[in-house]
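1. Just a sequence and a predicted model for now, questions to come.
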Amino acid sequence: MMNKIFCAMTIVGIPLSIAGSVLHWPQVMMFGIYCLTIIALASFMGRATESLAIVSGPRIGGLLNATFGNAVELIISIFALRAGLTEVVLASLTGSVLGNLLLVGGLSLFVGGIKYKRQQFSVYDARHNSGLLIFAIVVAFVIPEVFAMTMTEAETVTLSIGISIILIVLYLAALLFKLVTHRGVYTSEEVEEHEKPEWSKQKAILVLALATIAVAYVSENLVHTFETVASSFGWSELFIGIIIVAIVGNAAEHASAIMMAYKNKMDIAIEIAVGSTLQIAMFVAPLLVLLSSIFYQHMPLVFSWPELIAMITAVFLTNSIMEDGDTNWFEGGMLLAAYFIMAIGFYLL
């Protein structure tokens, strides 16, 4: 049923997006059309990556889902960077971290916990990801903010570029560790033989490519509506980035992780939620810092203190809940409650 709805949204949304951008329809209306179209396209990306994940195992499947899901976020952020909206980009990165850990993770645990009283996943992967989360968010994101207090703008940019390179190298090393040198050492990756992918490998890759191209076009137009929408509804750029852009940009992971949890495939659900967060913090954010050097306005890896405190809180809360490899619906509810508390705070900020 949902697939039919998303298909209809895509068939209607893409022509409306093109017509609205050409005919210059009201931007507030177009903001809604663009967001719904991106969410619909993200559903196709989620279905395609799920088909690929069935034959690849939870780790690679979760990585594929996170990568193509974050492609939407990356595309939106690149266009926002080009438009000089660095605060929106930093806010959307913060929103991705909070959204993946608290909203996606919380909904996955909650929905799965409603169906199953107790769900389990690899405790070794959970502990490995916990260490990376603390390094990426607590160490790599806090250091630039602390040192920026006594640095010039140029020195802060230089520091941000250096940290970004280190983060990307460590992220690639983490992939090498998990997928090559230590694959299967701490946990066995089992694929259910009776489960068949919805689409063939070739069709899934084609759908991913076409959906990504469509998202790129719609995202470029979406960025141009931010200022009008902010002034019309009284929203700050911080709220748009942290809540709106993050939810729209990560729609693919939202749907896929919840679906996997409902099917009691918690390894891949956790890999999508936490793996996507790690990819945002250790690859997407550093990459955007490096890419900003070719645009008019450089983007240092410096977040505001409310953003940093919110991300650090999300990391420690998630780690404390998931470190035992055992979850239930109440723990999912706690993550969701934390997300809504932070959303209210950023709305009022």
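-> Arrived safely, thanks for sending. Numbers count the residues shown, from 1 in each chain.

2. make it CA atoms for all contacts and neighbour counts henceforth
-> OK.

3. any idea what sits nearest A216, other than its immediate chain neighbours?
-> I75 (5.9 Å; C-alpha to C-alpha, 6 or more residues apart in numbering).

4. I should have written L317 there, sorry.
-> With C-alpha to C-alpha, 6+ apart as the measure, L335 is the residue that lies nearest to L317, at 7.6 Å, once sequence neighbours are left out.

5. Contact partners for the one you found?
-> Residues in contact with L335, defined by C-alpha atoms under 8 Å, 6 or more residues apart in numbering, are 101-103, 105-106, 317-318.

6. Just put the residues you listed in JSON lines and tack on secondary structure, distance to G46 and neighbour count.
-> Listed next are the contacts of L335 as JSON lines, based on DSSP: H, G, I helix; E, B strand; the rest coil; distance: C-alpha to C-alpha, whole Å; neighbours: other C-alpha atoms under 10 Å:
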{"residue": "L101", "secondary structure": "helix", "distance to G46": "18", "neighbour count": "28"}
{"residue": "L102", "secondary structure": "helix", "distance to G46": "19", "neighbour count": "28"}
{"residue": "L103", "secondary structure": "helix", "distance to G46": "17", "neighbour count": "25"}
{"residue": "G105", "secondary structure": "helix", "distance to G46": "16", "neighbour count": "29"}
{"residue": "G106", "secondary structure": "helix", "distance to G46": "18", "neighbour count": "27"}
{"residue": "L317", "secondary structure": "helix", "distance to G46": "27", "neighbour count": "17"}
{"residue": "T318", "secondary structure": "helix", "distance to G46": "23", "neighbour count": "23"}
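
7. Now do the SS call for E189.
-> coil (DSSP: H, G, I helix; E, B strand; the rest coil).

8. adding another structure so you can compare the two:
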Amino acid sequence: MLGSVLSNILLVLGSCFLAGGIAVLRDTDENGIPKNLEQTFSSTAAQASSSLMTLSCITLILPAAFALAVNSTTNGNNTNVDPSTKILDISYGTSIVLLIVYILYLVFQLKTHKTLFNEKEGDKKDVDDNQSNKQNTNQSDDEQRGDSEQRPDDIRSDQNLLDRRENREREGEHNIERGVKIKDDIDDEPDEPEQHINVMIALILLIVTTVITAFSAEFLVDSIEGIVKTLGISETFVGLILLPIVGNAAEHVTSITVAIKDKMNLAIGVAVGSSTQIALFITPLLVILGWILNKPMSLYFMPFETVCLFIAVLLTNYLVQMEDQIG
């Protein structure tokens, strides 16, 4: 589970930024100059997911910190405290809280604030921002012309400076108008008709794929021991690096594909949203199922793994809060 989260927010998200940036630089005009130097995205939805990732990261840090504290106390006082029981209690409580938070997040995403997660709404917001910048540019131009009319002597002395400034502003206004036109053209394109399948067929496909996945996962787990002995690699490397990369192949391909098409809202939503789903839903659900089946499973991870997760979540939060743009 931890490897899947790290793979999504580091490998998948980083690949989205890289592929999207290269695609933007390759989109040039007739003079070979890139039409845009930045990719824009709506950070509101991404910040919501990253905030939940921070919450889940805290819940994973608490058991590790508690285990370290109890072990140090036990070594010093020689008490008969069993930290595993307390860690399980903490894991059960935090898992219930995480499941409740995930349900509320689904209500937020699908019911109350679903427009924040709509790609078209994000594009509309970018167009409005461009139009606002254009109006501010025109207003600044009018103010400068008014000042020039009031001070004719300064016009003669600073004419070259004003000409250069006006040329730069006209170029900026032209770029803004071109960006708005591109957005309008995208919005005016007719949407492709959505293809729907029968509910019964969807349920049958879901059941069949679930059964196939279960058998494949069982065979995969049974073969890990042989792979470790044959290749001489550790089980930690297989579980933390190799399996998450294979398991997240679908998210990886989807995110890169939409990032190349300059749909960064969707790309970030797939990468960060998948990590949020694993951290807030799948991991706590497995803990609760283990509790019900009397097969103890806790949220305790090794300190090194926990620190890696904390740094990855911190980096993701920084990226999605960079003033709605990727340079």
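-> Yep, that arrived. None of the values given here were measured: they were computed from a predicted structure.

9. Next, the TM-score between them, please.
-> The TM-score (TM-score structural alignment, normalised by the length of structure 2) is 0.66; 234 aligned residues with a C-alpha RMSD of 2.3 Å.

10. The helix or strand in which the residue nearest to A216 of structure 1 is found corresponds to what range in structure 2?
-> Secondary structure assignment for I75 of structure 1, by DSSP states H and E: helix 58-82. On structure 2, no counterpart of helix 58-82 of structure 1 exists by TM-score structural alignment.

11. just checking, next helix/strand downstream of that helix?
-> helix 86-98.

12. L278 of structure 1 -> structure 2?
-> Taking TM-score structural alignment, L278 of structure 1 has T276 as its aligned residue in structure 2.

13. out of everything not next to it in sequence, what's closest to its match?
-> The spatial neighbour of T276 of structure 2 that comes closest, neighbours along the chain excluded (C-alpha to C-alpha, 6+ apart), is M53 at 5.7 Å.

14. Can you tell me the element the one you found falls in?
-> Taking DSSP H and E as the definition, one finds M53 of structure 2 inside helix 43-77.

15. Residues contacting the helix or strand just after that helix, please?
-> Later in the chain than helix 43-77 of structure 2, the nearest helix or strand by DSSP H and E is helix 83-107. Where contact means C-alpha under 8 Å, 6+ apart, the residues beyond helix 83-107 of structure 2 that reach it are 56, 59, 63, 66-67, 70-71, 277, 280-281, 283-285, 287-288, 291, 296-300.

16. Give the ChimeraX command for selecting the buried subset of the residues you listed.
-> Selecting only the buried entries of the contacts of helix 83-107 of structure 2 in ChimeraX, with 16 or more other C-alpha atoms under 10 Å as the criterion:
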select :56,59,63,66,67,70,277,280,281,283,284,285,287,288,296,297,298,299,300
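
17. any idea which residue sits dead centre in structure 2?
-> Closest to where the C-alpha atoms of structure 2 average out (C-alpha atoms, centre = their mean) is V272, at 2.9 Å.

18. can you tell me which two in the contacts of L335 of structure 1 are farthest apart?
-> L103 and L317 (12.5 Å; C-alpha to C-alpha).

19. how far away is the residue of structure 2 most remote from its centre from I9 of structure 2?
-> Taking C-alpha atoms, centre = their mean, the residue of structure 2 most remote from its mean C-alpha position is D153, at 55.9 Å. Distance from D153 of structure 2 to I9 of structure 2, counting by C-alpha to C-alpha, to the nearest Å: 59 Å.

20. Quick one: the strands in the stretch 151-300 of structure 2, in order.
-> Taking DSSP state E, counting those that start in this stretch, the stretch 151-300 of structure 2 contains no strands at all.

21. Now the aligned residue in structure 1 for I241 of structure 2. Nearest residue, chain neighbours left out?
-> For I241 of structure 2, the aligned residue in structure 1 is I243 (criterion: TM-score structural alignment). If the residues on either side of it in the chain are set aside, I243 of structure 1 comes closest to G95, at 5.8 Å by C-alpha to C-alpha, 6+ apart.

22. residues near that neighbour, how many?
-> As a burial measure, G95 of structure 1 scores 30 neighbours (other C-alpha atoms under 10 Å).
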